[in-house]
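sequence unavailable; structure follows:
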C-alpha cells in the first residue's frame, strides 16, 4: 500500500492522490494542484514541485525568425508591464530564461493556435505556429501579473473555437484610434483573434463620399500592423446593400427609388450595374490597407417585411435573371452572390449577417459564405449549417449598444452560455460553428462616450474569451470569475484614456483668432466640461445622425450645463505647443471659424487649433 501511495503521489500530484485514497487533503496541497489564475482559465494543468522565478538575469531565447518576432513582442510587453528590459538572444537556455519555440511538427497536438507551456527553473513556450507561441506568451504575461514567480507545472492549452471576436460599428459615430488600439491589445491578452470593423476609410476613388466618420488610410495601416503583431485579424465591413448612406448620400444615381419617386439614401439599387461596380471598387480600395482574408458585406436590414412591394423594379430584375417564379429576395441573394464571387476572385471569403436569409428566396446563397447569426428568423442556424454555411454566433444577447441594451454577462455566465446557443436555437454540437463575437453598436450615439463603452465592454470581453476558448464556467460563481479577471489585470501597453492632462479649475483658453475663460472640470469618464459664464460648451445644430451632430462645421456654443450630456464632454489632448480640444462623441476638434465663432472639424480637413491654457 505504501508503494501505491508513492506512485499515485508522483503521477497525479499530492492533492489528487490523497483524495483518491480517501485521506484528508491539506490546504497547501489543494493550492498546489489548482491551475494558476488566467483568463481564459487553464483547463489542463499538471503541477510540479517548485516555481519559476523571473529576475534581472532573465533572457528570451529564440532562434527562428518567427520565434524572434514573438520574443520581441513579449520583450516590449514585459517592459510595458514593469518587468524591465529583457534581451532576446540565440543559443542555449539557462536557468531563469524564457524559451520561445515554434515547432511545426506539433501541429497534430496543438493545432493552429494551441501551445504548451512548461515552467520549472526556466519557462518553455512552444507552439506549432507563430500564433500558438504568441498566445502562450499571453498566458505567461498573465502569470507574471501578480509577481515574479510562476508555479512549476505544465499545460497544453488549445482553443475550442477558431474565431473569437469583437465586432465594432465605427461606421457613423467615430471611435478614436487609441481606443481601437487598446481594444486590440486587450483582445490579444485574452486570446481573442478577430476584430470585425464596420467603418469608413477616406476614399481616393470616391471623394464625394468623404463626409465625416472616416479613417485615413495611414490610420488603418497603423491599426492593421498592430493587429498583425498581436495576431488579431482585422476584418473590414462595408454594410451593403442597406445601410449605405455613409457612402451614397451624395450619389442619388445609386440610391434605390420607390414608386413615389422617393430616393432611399441608405439603400443601394441592386438592379443597376453601376451600383455593383461602385461597391466592388470600394472592396478594391480597402484591399490597399486591409490584409484580412475575409470581406464582410453586412447584407442586413435591406428590406423590412413588405417593403419589396414599393420597389417593383427589384422583382422585374429577379424574374429577368431567374424566371417567372423568382422572388424579390432572389435579387438580393443575387447581389450577395455576385459580391461573393468578386471577393473570392480576390482571395477573400465572404461574411454576411443572417437576417436577410428569411427563406423567401429560390436562389441559394453560395454555400461557403460565412453567416454571422444575430437574429431569429425562419431559417435558423441548424438549417444554415445543413446548407453548408460556416456559422459565427453573433447573438443579440452579446450586444452592447450605446445608451441602450447591454449584454447580461453575469446571466450568461450563470447559464453556462457557449457558442452553440444562438438566438432562438441551441445546436447539439459545435460542428460548423466558427466561434462567437461581441457586437458594439452606436444606435444612440450620444448615449455613452467611448470611455464609458470600455467600462461595460471589459467584463463581456473576458467572458467571451473564456466561453470561446475553454470551459465556459471555470469558477463556481460569477463573482469568482470576475475576481479571476481582476487578478490578471489589463493588457501591457494599454493607454489610460481617462487621464486629464491639466489641473481642474478656471483657465483662460487662447488660440489665434479667439480666447475665452472657462472652468475645467473632470468628468467621471475622464473627459472635461468647459463651463463658461454663459454655460458649458456643447456641439449643437446641423444634421443629426444617430442623435449626434456629425457634420463638419457645426457650431460649438455654450448651453445650460448638464452632467449627463455627452456632447458637453471634451478630450483635452496634449500636443506640441499646447492642447487640442476634441469632442468626446463626435471626435472632431474645436477651433475658431473665420468669423471667430467656434466650430468642429475633422483633424485632417482643417488644421486643428492649438489652445494654450493659463490658470486664473
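Thanks, I have the structure now. Model, not experiment: these values are computed from the prediction.

please count neighbours and contacts with C-alpha atoms only from this point.
Fine.

just checking, residue 351 touches residue 336?
No - using Cα atoms under 8 Å, residue 351 makes no contact with residue 336, being 9.8 Å away.

which strands or helices does the helix ranked longest in the chain pack on?
Longest helix in the chain by number of residues (criterion: DSSP state H): helix 450-469. In terms of contacts (3 or more Cα pairs under 8 Å, 6 or more residues apart in numbering; DSSP states H and E), helix 450-469 is packed against strand 163-170, helix 409-414, strand 433-441, helix 478-488.

below is an additional structure, to be compared with the one above:
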C-alpha cells in the first residue's frame, strides 16, 4: 500500500466523516459542571459543599468493595497529601467518603452506572462493583483538582459497553510493567477492555508447553498472564487475548515451515498457514486448547484478517488450488474456495465456545455474496476495513460486508475503523494516524471506516470502540515512546466511547485532560 494511497483515503474518509456528522454539533457540558475525563452525563448542583478531611476515611459498606476502597484511599492520599484511611462502615462524618452499591436513580440499569452525592459527607454509589470503581475514579479526578467540591449530585453511565485499548505485542514486545501502567491508565479513563494481539510478524509471545519451538525469546510466562489478569480486574479491565489465524502467523510458522501456504507457482507465504493441510488444524487446535483456559474473560479473538495478504503482495484464492479442492471435499461440490476460510472460522469458534468463551474476529475476510457457508451469529466482528482480501487493501472502499449488513445478520460489532481508531507505529500506514483534535471533533463510534453511520436501532448492536495500537515497524518507537504518543488519542477514545456530553471544544477538552492528569498510583 503506497503512502500516497493511504493519505488520499484518509482525506476522503475525513471529508465523509464531517458530512456524516450531519452538521449536528456535539453536546457540550454545561458551565459549572465538575470537570472529568470522560465528561459526566448529569450534574445537579445544590446543598452543602464537601471538604476532604485532613484525616479522612473511605468507608466501604461491603467486603466486595474493600480493594477498591483501599486503592482509592491510597491514590487520594498520594494526590492530595491528606491522611486517608479505608475501613469498613457506612456512617461517615463531615469530610469522609462512603463507598457503597445499590440502585442508581435516573440512570439506565447497568452495572457501570454510578452516582456521587456531594454534601458534607460524600457518597459514592455504584449500581455494582464496577460502577463503584468508576465513582472513585471520578471522585479522584475531582479531588486532585481541589479538595473542596460544591454540593450537588453526579449521575453517570457509559454509552457503549466496550471501551478498549488494543496493543500489538506480537510485533513489538511490551514489558509487563508497561502493560500494568496502561491498565492503570485505562481504569483512570473508565476503559474496560484490554485487547492483546499476542502473535504476529516478529513473535509468538506466549510461553507454550505443547509447542515450545514457537515461543519467542521475549514472551510472557503463564504466571505473568495470571498476575496481569488479576491486576487488570482491580481496575475493572477485562483482557481479550488474540492469536491470529490463519494469517499473520509468521512467529509460529517460522518453526513450522512445512505448514506454510504455497501457491501453484511455488511461492511460499511466511505469514499464512495452509488451511488445506490437516496438520495445520492440529497445530492451531493445540495452541487454542493450551491457552484458552489461561484467560478467564468472556472472549477469545481468532484474528482471521488479511489471510491472503503476503507482505505487501495481495494474492488470490485462484493461486492456491489446494484450498478450492479442500473446500469442495469438505463442504460439498458447490463450495467456493473462500468456504475453506469461513469453515476455519467456524471450526475455531466451536473450540472457543467449548471452552466457555465467545469468539471474535476481524471483518475483512467477510465479502458480500462470497461463499456458501455462514459464520456463527454469536461471533463478534471487529470492523476495521471495507476492502477485504483479495483486493487492493484500501480500507475505505470495497466489497467487504457492511457494518449494517453484519448487524442485520445477527452479529454484534465493534468499531475498529482504520481511521481514526488506529495508531500505527512505523511503516507506510502510519500516515493514516488521525490527530486527536480531528477524531474528537469529527468522529464517534457510530461512524465507520467507509463513512457509513449506524442508525440508533442498529447502534444497539455496536459494542463500542477504542484505540488500536499497531507496531508495524518495532524499530521506530520504543514501548515507552508509544505509551507517551497515545496519551491524547486514548483520552479522546475514552471520551467518545463513554459518550456525550463532550467537554466543549477540543482545546477545552485538552485543558480538562491535563487538569485530571494521569493516574497517581
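That came through, no problem. Every value quoted in this text rests on a predicted model; they were computed, and no experiment measured them.

would you pull the TM-score for this pair?
Here the TM-score for the pair of chains, by TM-score structural alignment, normalised by the length of the second structure, is 0.84; 461 aligned residues with a Cα RMSD of 2.0 Å.

let me have the helices and strands packed on helix 450-469 of the first structure in a markdown table, adding mean neighbour count and distance to residue 110 of the first structure as columns.
A markdown table is the format used below for those (neighbours: other Cα atoms under 10 Å; distance: least, Cα to Cα, whole Å):
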| stretch | mean neighbour count | distance to residue 110 of the first structure |
| --- | --- | --- |
| strand 163-170 | 24 | 16 |
| helix 409-414 | 18 | 27 |
| strand 433-441 | 24 | 17 |
| helix 478-488 | 17 | 24 |
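
adding distance to residue 19 of the first structure, write the ones you listed out as JSON lines.
Output for these, formatted as JSON lines (distance: least, Cα to Cα, whole Å):
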{"stretch": "strand 163-170", "distance to residue 19 of the first structure": "36"}
{"stretch": "helix 409-414", "distance to residue 19 of the first structure": "28"}
{"stretch": "strand 433-441", "distance to residue 19 of the first structure": "36"}
{"stretch": "helix 478-488", "distance to residue 19 of the first structure": "24"}
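
nearest to residue 7 of the first structure, out of those?
Nearest of these to residue 7 of the first structure, taken as Cα to Cα: helix 478-488 at 33.0 Å.

over which residues of the second structure does the very next helix or strand once past that closest one lie when aligned?
Going down the chain from helix 478-488 of the first structure, the next helix or strand is strand 505-511, by DSSP states H and E. Aligned by TM-score structural alignment, strand 505-511 of the first structure corresponds to no residues of the second structure.

what is strand 505-511 of the first structure packed up against?
Right, strand 505-511 of the first structure is packed against strand 514-522, strand 612-615 by 3+ Cα pairs under 8 Å, 6+ apart.

okay, the angle between it and strand 514-522?
140 degrees (axes from the mean of the first three to the mean of the last three Cα atoms, to 10 degrees).

just how off-centre is strand 505-511 of the first structure within its chain?
In terms of Cα atoms, centre = their mean, to the nearest Å, the centre of strand 505-511 of the first structure is found 37 Å from the chain centre.

hmm, back to that, could the helices and strands packed on strand 505-511 of the first structure go into a markdown table alongside mean neighbour count?
What follows is those, written out as a markdown table (neighbours: other Cα atoms under 10 Å):
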| stretch | mean neighbour count |
| --- | --- |
| strand 514-522 | 19 |
| strand 612-615 | 16 |
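
would you list every one of the strands in the stretch 151-300 of the first structure?
163-170, 194-201, 214-215, 233-240, 255-257, 263-268, 294-298 (DSSP state E, counting those that start in this stretch).

in stretch 209-222 of the second structure, what counts as buried?
214-216, 218-220, 222 (16 or more other Cα atoms under 10 Å).

from those, which ones fall inside helices?
residue 222.

next, format the buried residues of stretch 209-222 of the second structure as a markdown table and append distance to residue 39 of the second structure.
Output for those, formatted as a markdown table (distance: Cα to Cα, whole Å):
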| residue | distance to residue 39 of the second structure |
| --- | --- |
| 214 | 45 |
| 215 | 43 |
| 216 | 42 |
| 218 | 39 |
| 219 | 37 |
| 220 | 36 |
| 222 | 37 |
